[in-house]
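Engineer: Give me coordinates for this.
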Amino acid sequence: MSEKERPSFEEALVKLEAIVEKLSSQEITLEKSVELYEEGLRLSKICSETLENAALKIEQIDQSKNTDKET
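Structural biologist: Below you'll find the model as predicted:
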């Protein structure tokens, strides 16, 4: 998936919330439920990766800050 196709964290989260709402509907077909579930998994993975990358970046900043203090 290219960066252009990849939604931002916020966009993915909004889409995930909409999917959860749709899946809660009793009028949804099984086929549509499976389709939405697959899309939800894809969006969930994007959110998880984004959060992991942010955590790593913060950790690197903290380590860099601590190294600077020691010198």
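Engineer: Going by C-alpha atoms from here, please, whenever you check contacts or count neighbours.
Structural biologist: OK.
Engineer: List the buried residues in stretch 5-17.
Structural biologist: Across stretch 5-17, burial judged by 16 or more other Cα atoms under 10 Å covers 9, 12-13, 15-16.
Engineer: now the other sequence, so there's something to compare against:
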Amino acid sequence: MTKEQPQPAVEGFSSADVSDVDTLNYEQARSELIQTVERLETGGAGLEESLALWERGEALARRCEAWLTGARQRLEEVRAETQQSAQPEA
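Structural biologist: Take a look at the predicted model:
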């Protein structure tokens, strides 16, 4: 029985650099996401570049969603605290 050798990665395939996405604030991630979508929509990029753009776009969208989720939670906490402090003591 022979062991299968792992296949080398295709050069350039799936090479989206997403390591910095977690450092972006909401506005930065949103702005870059818009630019990425525009590049994909205009076409002209090769398959490998399009895949890399798509992967980075997905990471940027997740980052934006994480920021929005955090903002919603903070608003709900403040709203709950405000309602609690507005209620008269019994």
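Engineer: still on that earlier bit, and the buried residues of stretch 5-17 of the first structure as TSV, adding secondary structure and distance to residue 51 of the first structure?
Structural biologist: Below are the buried residues of stretch 5-17 of the first structure laid out as TSV (DSSP: H, G, I helix; E, B strand; the rest coil; distance: Cα to Cα, whole Å):
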residue	secondary structure	distance to residue 51 of the first structure
9	helix	8
12	helix	12
13	helix	12
15	helix	16
16	helix	15
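Engineer: ok, of those residues, which one's closest to residue 58 of the first structure?
Structural biologist: Distance to residue 58 of the first structure across the buried residues of stretch 5-17 of the first structure (Cα to Cα) is lowest for residue 9, with 16.6 Å.
Engineer: got a list of what the closest one touches?
Structural biologist: The contact partners of residue 9 of the first structure, by Cα atoms under 8 Å, 6 or more residues apart in numbering, come to 46-47, 50.
Engineer: and of the buried residues of stretch 5-17 of the first structure, the nearest to residue 23 of the first structure?
Structural biologist: residue 16 (10.4 Å).
Engineer: these two touch, right, the closest one and residue 43?
Structural biologist: Yes - Residue 16 of the first structure is in contact with residue 43 according to Cα atoms under 8 Å; the separation is 6.6 Å.
Engineer: Over in the second structure, see which of the contacts of residue 9 of the first structure survive.
Structural biologist: Here is what carries over to the second structure from those, by both residues aligned by TM-score structural alignment, their matches' Cα atoms under 8 Å: 46-47, 50.
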